[in-house]
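Enquirer: Quick one, what's the 3D model for this:
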Amino acid sequence: MTTILVTGATGTLGRLVAPRLLADGHEVRALSRHSRPYAVDLREGGAGLDAAVAGVDTIVHCATTPRGGDEQAAANLIAAAQKAGVRHLLYISIIGVDRVPLPYYRTKLAVEQLVEESGLGWTVLRTTQFHDLLVQLFQMLAKVPVMVLPAGVGDQPVEVAEVADRLAELAAGAPAGRVDDMAGPEVRTLESLARAFLKASGRRCAVANVPLWGTAYRAFREGGHLAPERAVGKGTFEDYLATRIRRQDRS
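Expert: Here you go, the predicted structure:
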């Protein structure tokens, strides 16, 4: 099989991708800021990154942060991959990065462009948000008596394990360019998702839908982050909540 480097290997997605690749018989290197022997901050690059990439056939680039630095991290990774003769660079992105003018989305789009212009064989997969991101949002919003949501906004969350399966499949294949988007099984209002979360977690909280303003809000209202025509995911938000709540109850 092949030698595959997974960046962001301790993150929500990366920690699921690496075991799948190992189970398929690949040699896997797990890179993150704290994962030895490949503890590397991609934003800084250097000899540690060169060592991590040396002899690698494919890179699955899952590392990301909304706090900034993704473009520099990608540039460093690409430079190291070019030097090492990496055959395939696979990048995970977000549906709507070219339609929703959020700073983080613009950064993800810029990284896509770096990957496409790298001269390496490349694949880019865009997906909708993972279920756990919504849970984190609702946990934060439920800390006050009234959960305030942006009116008229829907979402189409996807199960992260299914995305990990798709990435493992793509990593084992040849560079494929921009592949079909991957979205969750259903488009839901944020209110319906929030109420499902409150019910599953036993929280008591009122819900209010409040109109906002700005181009990003308008893009979300218009569904720029959705892909109902690519509703290929199977796991619903309720499925995720049931598993999560049972896991919390046992801990």
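
Enquirer: hey, let's count contacts and neighbours off CA atoms from now on
Expert: OK.

Enquirer: surely V187 meets D155?
Expert: Yes. Contact status for V187 versus D155: in contact at 5.6 Å, counting by C-alpha atoms under 8 Å.

Enquirer: which neighbours do the two share?
Expert: L226 (C-alpha atoms under 8 Å, 6 or more residues apart in numbering).

Enquirer: Just want to know which of those two has more residues nearby.
Expert: D155 (24 against 16; other C-alpha atoms under 10 Å).

Enquirer: what sits against that one?
Expert: Per C-alpha under 8 Å, 6+ apart, neighbours of D155: V187, R188, T189, L190, H225, L226.

Enquirer: Then G69?
Expert: R43.

Enquirer: just the strands in the protein please.
Expert: Secondary structure of the chain by DSSP state E: the strands cover 3-7, 27-31, 58-61, 88-94, 121-127, 146-150, 154-155, 177-178, 188-189, 206-210.

Enquirer: Let me have these in JSON lines, adding distance to L21 as columns.
Expert: Listed next are the strands of the chain as JSON lines, based on distance: least, C-alpha to C-alpha, whole Å:
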{"stretch": "strand 3-7", "distance to L21": "8"}
{"stretch": "strand 27-31", "distance to L21": "7"}
{"stretch": "strand 58-61", "distance to L21": "10"}
{"stretch": "strand 88-94", "distance to L21": "14"}
{"stretch": "strand 121-127", "distance to L21": "17"}
{"stretch": "strand 146-150", "distance to L21": "38"}
{"stretch": "strand 154-155", "distance to L21": "30"}
{"stretch": "strand 177-178", "distance to L21": "20"}
{"stretch": "strand 188-189", "distance to L21": "32"}
{"stretch": "strand 206-210", "distance to L21": "42"}
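
Enquirer: I have a second one here; can you model it like the first so I can compare?
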Amino acid sequence: MTTILVTGGTGTLGRLVTERLRAGGHEVRVLSRHSRPYAVDLREGGSALDAAVTGADTVVHCATSPRGGDERAARNLIAAARRAGVGHLVYISIVGVDRVPFGYYRTKLAVERLVEDSGLGWTVLRTTQFHDLLLTFFQGMAKAPVLLLPARVKDQPVDTAEVAERLSGLARETPAGRVEDMGGPEVRTLDSLARAYLRATGRRRAVVKVPLRGAAYHGFRDGGHLTPGRAVGRRTFDEFLAERFGGAGRR
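Expert: Sure, this is the predicted structure:
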């Protein structure tokens, strides 16, 4: 039986990856800051991280923090994995990290390079944004009476469960390097996605498209985060919303 460590295993993606790996008969260790027995802050490393990694055949690295420190966390994880003789490190990244000069994307690209230079067998999967992330974004923006969106930006959201299926499959295989990108089934304007959210939730908000400045905005506007040639996802954003909110938009 293969032993697989999933970092960020209680998160939106990591939880689903863990479920699928366990269903496949693998022994799965869940690492997060508060999940015992492998409660570890990757940014700190230490003996608890060594204990979590020791004996693992594969590590699936899903952990990330909006508070920063992802590069330090990756360095600590890679060092521990090398000491433990881990055979395969799988990393989830984002389409466009090498094309859009956005701070978080730069961090993801830096971690990709750490993984590639780790000396371990490795696999990197880049995907477009998850449906869940767009939902969180729209929920936050809709707190105001006017929903402000960056003008002329499109998105290609993908279903988190489908990404989990792909990532868990890669974890069961041999190291494959950088695999083909995974994009959602539709490339749509951000305002059309926002209006779908408003309909599904029964909210009424004016949607206003605002032109912005800066290199990151231009990167998104030019579609650097999209992969229309790899629109392999099946579940659309509308289907995701319908399952999440049911008939709320018809009231």
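
Enquirer: TM-score for the pair, please.
Expert: After superposition, the two chains reach a TM-score of 0.97 (TM-score structural alignment, normalised by the length of structure 1), with 249 aligned residues with a C-alpha RMSD of 1.3 Å.

Enquirer: The strands of structure 1: which one's closest to V40 of structure 1?
Expert: Nearest of the strands of structure 1 to V40 of structure 1, taken as C-alpha to C-alpha: strand 27-31 at 6.6 Å.

Enquirer: Do you have the helices of structure 2 handy? List them.
Expert: Assigned by DSSP state H, structure 2 shows helices spanning 12-23, 47-53, 70-84, 103-116, 131-141, 160-172, 190-201, 215-221, 237-245.

Enquirer: now those in a markdown table, with mean neighbour count and distance to T2 of structure 2?
Expert: Shown next, in a markdown table, are the helices of structure 2 (neighbours: other C-alpha atoms under 10 Å; distance: least, C-alpha to C-alpha, whole Å):
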| stretch | mean neighbour count | distance to T2 of structure 2 |
| --- | --- | --- |
| helix 12-23 | 20 | 10 |
| helix 47-53 | 19 | 13 |
| helix 70-84 | 19 | 15 |
| helix 103-116 | 18 | 21 |
| helix 131-141 | 16 | 30 |
| helix 160-172 | 20 | 8 |
| helix 190-201 | 20 | 41 |
| helix 215-221 | 17 | 40 |
| helix 237-245 | 16 | 33 |
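
Enquirer: Could you provide these in CSV, with additional columns for distance to R33 of structure 2?
Expert: Converted to CSV, the helices of structure 2 look like this (distance: least, C-alpha to C-alpha, whole Å):
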stretch, distance to R33 of structure 2
helix 12-23, 13
helix 47-53, 11
helix 70-84, 12
helix 103-116, 19
helix 131-141, 21
helix 160-172, 21
helix 190-201, 32
helix 215-221, 31
helix 237-245, 28
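
Enquirer: Of all the ones you listed, which one comes closest to K209 of structure 2?
Expert: Closest among the helices of structure 2, using C-alpha to C-alpha: helix 190-201, at 7.5 Å.

Enquirer: Now do the closest one against strand 206-210, angle only.
Expert: Calculated by axes from the mean of the first three to the mean of the last three C-alpha atoms, to 10 degrees, helix 190-201 of structure 2 forms an angle of 160 degrees with strand 206-210.

Enquirer: so helix 190-201 of structure 2 matches what in structure 1?
Expert: On structure 1, the counterpart of helix 190-201 of structure 2 by TM-score structural alignment is residues 190-201.

Enquirer: Compare that stretch with structure 2 and give me the mean distance after superposition.
Expert: Stretch 190-201 of structure 1, aligned to structure 2 and superposed, deviates on average by 0.3 Å (mean C-alpha distance after the TM-score superposition for structure 1).

Enquirer: ok, and the closest non-adjacent residue to S93 of structure 1?
Expert: Nearest non-adjacent residue to S93 of structure 1, counting by C-alpha to C-alpha, 6 or more residues apart in numbering: R126, 4.4 Å away.

Enquirer: Kindly apply the preceding question to L212 of structure 2 instead.
Expert: P150 (6.5 Å).

Enquirer: same thing with L149 of structure 2?
Expert: Once flanking residues are discounted, L149 of structure 2 sits nearest to K209: 4.9 Å by C-alpha to C-alpha, 6+ apart.

Enquirer: Report the separation between that neighbour and M182 of structure 2.
Expert: Note on K209 of structure 2: its distance to M182 of structure 2, by C-alpha to C-alpha, to the nearest Å, is 28 Å.

Enquirer: When these two are compared, which one has more neighbours?
Expert: M182 (25 against 15).

Enquirer: I am assuming C62 of structure 1 contacts I92, so please confirm or correct that.
Expert: Yes. Taking contacts as C-alpha under 8 Å, C62 of structure 1 lies within contact range of I92: 6.0 Å.

Enquirer: Compare those two and say which is more crowded by neighbours.
Expert: Using other C-alpha under 10 Å as the criterion, C62 of structure 1 and I92 rank with C62 on top: 24 against 20.

Enquirer: give the contact list for G11 of structure 1.
Expert: Contacts of G11 of structure 1 by C-alpha under 8 Å, 6+ apart are C62, A63.

Enquirer: I meant L148 of structure 2, not that one.
Expert: M141, V207, V208, K209, V210.

Enquirer: gap between V115 of structure 2 and K143 of structure 2?
Expert: For V115 of structure 2, the distance to K143 of structure 2 equals 39 Å [C-alpha to C-alpha].

Enquirer: can you check A79 of structure 2 too?
Expert: Relative to K143 of structure 2, and taking C-alpha to C-alpha, A79 of structure 2 is found at 43 Å.

Enquirer: Likewise for V86 of structure 2?
Expert: According to C-alpha to C-alpha, V86 of structure 2 stands 46 Å off from K143 of structure 2.

Enquirer: before we move on, what about A51 of structure 2?
Expert: Taken as C-alpha to C-alpha, the span from A51 of structure 2 to K143 of structure 2 is 44 Å.

Enquirer: And for A63 of structure 2?
Expert: Using C-alpha to C-alpha, we find A63 of structure 2 at a distance of 28 Å from K143 of structure 2.

Enquirer: Fine by me, we can end here.
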